[in-house]
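In: Would you be able to build a 3D model of this:
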Amino acid sequence: MVRVKIPATSANVGPGFDCLGVALNLYNTFIIEEINTGLQIEGCDEKYRNENNLVYISIKKCFEKVGYNPKGIKIKMQCDIPESRGLGSSAACILGGVVGANEIAGGKLEKKEILDIATEIEGHPDNLAPALYGGMTVSIRDKKNTYVEKITLDKNIKFCALIPDFKLSTEKSRSVLPKDISYNDGVFNVGRTALLISALSSGNLDLIKIGCEDRFHQQYRGKLIGDYYNITEKCIELGSKGVFLSGAGPTIMNILHKDDNEFIKNITKYLQYLEKKWNAKQLNIDNVGVVIEN
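Out: Model (predicted):
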């Protein structure tokens, strides 16, 4: 039996489309055990208690890679990361399955190999890399390999996630994106991404607002989220150092100074008057990533 704890993640981080991500202290935990026969899944909706479960699919993929044939599998899930909110819930399930299967098979794979398998399943590593390694990462993938580098963040940074009570599927969120971008928009995002990474590392928090600007996805996805533009404007008004759409949305993420204790109280007051229900949750950076307990 193996117990695997995976942190939530916020990907894209403004202009860093499909490459930037940060791990946060909200977790899914998976207990995976080899049993005598069959498949048993606990802790999720009935519709996910079958061979189409993403954790189980990831377990099978890992076993295929390492050549391990289990007699049967039992999965127990405790999921605190909200589903389809742009906080890396699917990445957590994939990593939970791959990491758990690797441990059951004798721990044959290194982290880099685990990331490669998980990325084959997910399609891109921006959530997977920070969940696996912890902290903030920049990750890219070519036809054969995944490349990751951790980013050292200033200690004066914390986050506040505005999580709505409605979901937004990644498929729908991707469907509104343009097929091509202009040269000017490409230059815009490259510059903002470089500036954002530098500001987050140096602690020059006054530059983060500019660094979070984006022309690749947020202006298109924001139209799918009720009150998105009103909320983001209010966040800046209330002192957010930078605000961005978390992953594919609909969660809206804020970067704050660690001593700012007023923002969450003030934004909560504002959110209660909106049509949809939103929950403001303070989050800190998880610098550890995946935790395994045998």
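In: from here on, contacts and neighbour counts on C-alpha atoms
Out: Fine.
In: Show me the helices in this protein, by range?
Out: 54-66, 89-104, 111-122, 128-133, 170-175, 183-202, 208-211, 218-221, 228-237, 263-271 (DSSP state H).
In: and the ones you listed as CSV, adding distance to Met77 and mean neighbour count?
Out: Below are those laid out as CSV (distance: least, CA to CA, whole Å; neighbours: other CA atoms under 10 Å):
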stretch, distance to Met77, mean neighbour count
helix 54-66, 9, 20
helix 89-104, 9, 26
helix 111-122, 18, 19
helix 128-133, 17, 31
helix 170-175, 22, 14
helix 183-202, 34, 17
helix 208-211, 36, 22
helix 218-221, 30, 19
helix 228-237, 32, 16
helix 263-271, 30, 17
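In: Let me have the ones you listed in JSON lines, extended by distance to Thr146.
Out: Converted to JSON lines, these look like this (distance: least, CA to CA, whole Å):
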{"stretch": "helix 54-66", "distance to Thr146": "17"}
{"stretch": "helix 89-104", "distance to Thr146": "15"}
{"stretch": "helix 111-122", "distance to Thr146": "6"}
{"stretch": "helix 128-133", "distance to Thr146": "9"}
{"stretch": "helix 170-175", "distance to Thr146": "21"}
{"stretch": "helix 183-202", "distance to Thr146": "19"}
{"stretch": "helix 208-211", "distance to Thr146": "25"}
{"stretch": "helix 218-221", "distance to Thr146": "25"}
{"stretch": "helix 228-237", "distance to Thr146": "33"}
{"stretch": "helix 263-271", "distance to Thr146": "36"}
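In: Out of those, which is closest to His257?
Out: helix 263-271 (9.8 Å; CA to CA).
In: what residues does the closest one touch?
Out: Under the criterion CA atoms under 8 Å, 6 or more residues apart in numbering, residues 160, 234-235, 238-240, 277-282 lie in contact with helix 263-271.
In: quick one: it to helix 228-237, angle?
Out: 140 degrees (axes from the mean of the first three to the mean of the last three CA atoms, to 10 degrees).
In: In PyMOL, select just the buried ones from the contacts of helix 263-271.
Out: The following PyMOL line selects those of the contacts of helix 263-271 that are buried, judged by 16 or more other CA atoms under 10 Å:
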select buried, resi 160+234+235+239+240+278+279+280+282
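In: Now intersect the contacts of helix 263-271 with the strands, please.
Out: 160, 278-282 (DSSP state E).
In: Of all pairs in the residues you listed, which one is the farthest apart?
Out: Pairwise over the ones in strands among the contacts of helix 263-271, using CA to CA, the maximum falls at Trp278 and Gln282, 13.1 Å.
In: Which stretch among the helices of the chain approaches Pro15 most closely?
Out: helix 183-202 (5.4 Å).
In: Next, the structure of the following sequence, for comparison with the previous one:
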Amino acid sequence: MTEAVVGGLRALELEPGTTVHVKVPATTANLGPGFDTLGLGLALYDDLDITVLDHPGLEIVVEGVGAGEVPLDESHLVVRSLAHSLATQGYALPPIRLHAHNTIPHSRGLGSSGAAVVAGVMAAKGLLEGIVDLDSATLLALATDLEGHPDNVAPALFGGLTIAWTTEQGPQHKKLIVHRGVSPLVLVPEHVMSTALARSLQPKHVPHEDAVFNLSRSALLVAALTQSPELLLAATEDKLHQSYRASAMPETERLIRVLRAAGHAAVVSGAGPSILVLASNPAERLDAAALVEREADSPWQALMPAVDFRGATAAAAD
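Out: Have a look, this model is predicted:
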């Protein structure tokens, strides 16, 4: 490390070839009634290697989801997140090669942008190892700064079921362990959904009785996910956001009605258009996937990830 200054920031001089491997899970937010509050980590991952170069520049290679679509310059979200995180600690982005292998679907309500933000934050943690310690509160604050809401980045960072809220001291979270019987099913359509569009359909005010309804269901959902999976159908009822967004994703809304009528705890995953089914056992999620295959008007991919309990990791690569 040197005290040289680059653009007002100290240069972070690391041995060329130094590589940090980052692994970040997909997430599903809201879970029905827990709008902007509850999130769940899913065992579906983006893997990235960040390697310090021996010459100036930025190299980006993307494989898998997003290849040929995402930018390959400083505007890449992982790079922006990494640069921002380093800058908050007083360091400039060193010359790096970013090699990403992505499996999280983009613009489908599975936290792909949150995962990219978290990947950059975790890469900064790895590069600063032994220089600056980025604790969990700092990681959450950095990721929330860039993502805007903590409900997706909290489960991506920490795994499990997370409750996220904001205080005057910044974003906070509580991680809970999900009951072993809970078996997530994610149904992913071919079409995408803009989070900004989904949020634009949300009213600024809701009826008092709807707010009370969601408060009760959110509390019940925490109990259902951690102790009593048999309550998941009732616990995933919502009156705050899904009905308002239904016009933008009619096939999602129709299939959720079909699934719930058959007894499956189906909700919009994040901002959509994917569907999350919180089954109480593996056999139930197979039944739900078969039902959608029969009823859907267009192809939907059925993913059956486990709950991710670990969250994002960053480690020096061999």
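In: Quick TM-score on the pair, please.
Out: In this superposition the chains share a TM-score of 0.93, using TM-score structural alignment, normalised by the length of structure 1; 290 aligned residues with a CA RMSD of 1.6 Å.
In: so what sits against both of Trp278 and Gln282 of structure 1?
Out: With CA under 8 Å, 6+ apart, Trp278 of structure 1 and Gln282 have no common neighbours.
In: Map Phe158 of structure 2 onto structure 1.
Out: Aligning on TM-score structural alignment places Phe158 of structure 2 opposite Tyr133 in structure 1.
In: ugh, typo on my part, it should be Pro207 of structure 2
Out: Using TM-score structural alignment, Pro207 of structure 2 lines up with Ser182 in structure 1.
In: Please apply the same query to Asn102 of structure 2.
Out: In structure 1, Asn102 of structure 2 lands on Cys79 (TM-score structural alignment).
In: if I read this right, its match contacts Leu26, doesn't it?
Out: No. Applying CA atoms under 8 Å, one finds Cys79 of structure 1 not in contact with Leu26, separated by 9.4 Å.
In: Show me the longest strand that occurs in structure 2.
Out: Max-length strand for structure 2 by DSSP E is strand 38-52.
In: Give me the range in structure 1 that that one lines up against.
Out: By TM-score structural alignment, strand 38-52 of structure 2 lines up with residues 20-34 in structure 1.
In: Return the distance of the matching stretch from the chain's centre.
Out: 10 Å (CA atoms, centre = their mean, to the nearest Å).
In: so how much does that stretch differ from structure 2 once superposed?
Out: Its aligned residues in structure 2 lie a mean 0.8 Å from stretch 20-34 of structure 1 after superposition (mean CA distance after the TM-score superposition for structure 1).
In: nearest to Arg215 of structure 1, of the ones in strands among the contacts of helix 263-271 of structure 1?
Out: Using CA to CA, those come closest to Arg215 of structure 1 at Cys160, 22.7 Å.
In: need the contact list for Pro184 of structure 2.
Out: 276-279, 285, 304-307.
In: So what does it match up with in structure 1?
Out: Using TM-score structural alignment, Pro184 of structure 2 sits opposite Phe159 in structure 1.
In: I'd like the distance between the residue lying farthest from the centre of structure 1 and Gly72 of structure 1.
Out: In structure 1, counting by CA atoms, centre = their mean, Asn36 sits farthest out from the average C-alpha position, at 34.3 Å. Per CA to CA, to the nearest Å, Asn36 of structure 1 is found 5 Å from Gly72 of structure 1.
In: Enumerate every residue touching the equivalent of Ala234 of structure 2 over in structure 1.
Out: Using TM-score structural alignment to pair residues, one finds that Ala234 of structure 2 aligns to Ile210 in structure 1. Counting by CA under 8 Å, 6+ apart, Ile210 of structure 1 touches 192, 196, 242.
In: Hmm, Cys212 and the last one touching each other?
Out: Yes. Taking CA under 8 Å as the definition, Gly242 of structure 1 is a contact partner of Cys212 at 6.1 Å.
In: residues of stretch 247-266 of structure 1 that come out buried?
Out: Within stretch 247-266 of structure 1, the residues that count as buried by 16+ other CA under 10 Å are 247-257, 263-264.
In: So Leu128 of structure 1 is in contact with Ala91, correct?
Out: Yes. Leu128 of structure 1 lies in contact with Ala91 (CA under 8 Å); the separation is 5.6 Å.
In: Setting aside sequence neighbours, what's the nearest residue to the counterpart of Ala266 of structure 2 in structure 1?
Out: Residue pairing (TM-score structural alignment): Ala266 of structure 2 is matched to Val243 of structure 1. Distances taken as CA to CA, 6 or more residues apart in numbering put Asn254 closest to Val243 of structure 1, at 4.5 Å, once the chain neighbours are dropped.
In: What's that neighbour aligned with over in structure 2?
Out: Per TM-score structural alignment, Asn254 of structure 1 is aligned with Val277.
In: From Ile256 of structure 2, how far out is that match?
Out: From Val277 of structure 2 to Ile256 of structure 2 the distance is 9 Å (CA to CA).
In: Touching both of those two, which residues are there?
Out: Joint contacts of Val277 of structure 2 and Ile256 (CA under 8 Å, 6+ apart) are 266-267.
In: Spatially nearest residue to Ala43 of structure 2, not counting backbone neighbours?
Out: Leaving out its chain neighbours, Ala43 of structure 2 is closest to Asp308 (CA to CA, 6+ apart), at 4.7 Å.
In: Give me the number of neighbouring residues for the one you found.
Out: 25 (other CA atoms under 10 Å).
In: now the one 4 residues further on
Out: A count of neighbours around Ala312 of structure 2, defined by other CA under 10 Å, yields 27.
In: ditto for the one 3 residues further on
Out: Close neighbours of Ala315 of structure 2, defined as other CA under 10 Å, add up to 17.
In: Please pull up the equivalent of it in structure 1.
Out: Here Ala315 of structure 2 is matched to Glu293 in structure 1, going by TM-score structural alignment.
In: Contacts only, for the match of Ala266 of structure 2.
Out: 14, 209, 212, 232, 235-236, 252-255.
In: quick one: it and Ala92 of structure 1, what's the gap?
Out: 23 Å.
In: Repeat that for Ile140 of structure 1.
Out: Distance from Ile140 of structure 1 to Ala92 of structure 1, by CA to CA: 18 Å.
In: got it, and Lys265 of structure 1?
Out: Lys265 of structure 1 is 29 Å from Ala92 of structure 1, by CA to CA.
In: Just give the nearest non-adjacent residue to Ala211 of structure 2, would you?
Out: Leu240 (7.1 Å).
In: Count the neighbours of that neighbour for me.
Out: Residues near Leu240 of structure 2, counting by other CA under 10 Å, number 21.
In: so who does it touch?
Out: Contacts of Leu240 of structure 2 (CA under 8 Å, 6+ apart): 33, 35, 206, 210-211, 214.
In: Among those, which one lies nearest to Ser194 of structure 2?
Out: Using CA to CA, those come closest to Ser194 of structure 2 at Phe35, 16.8 Å.
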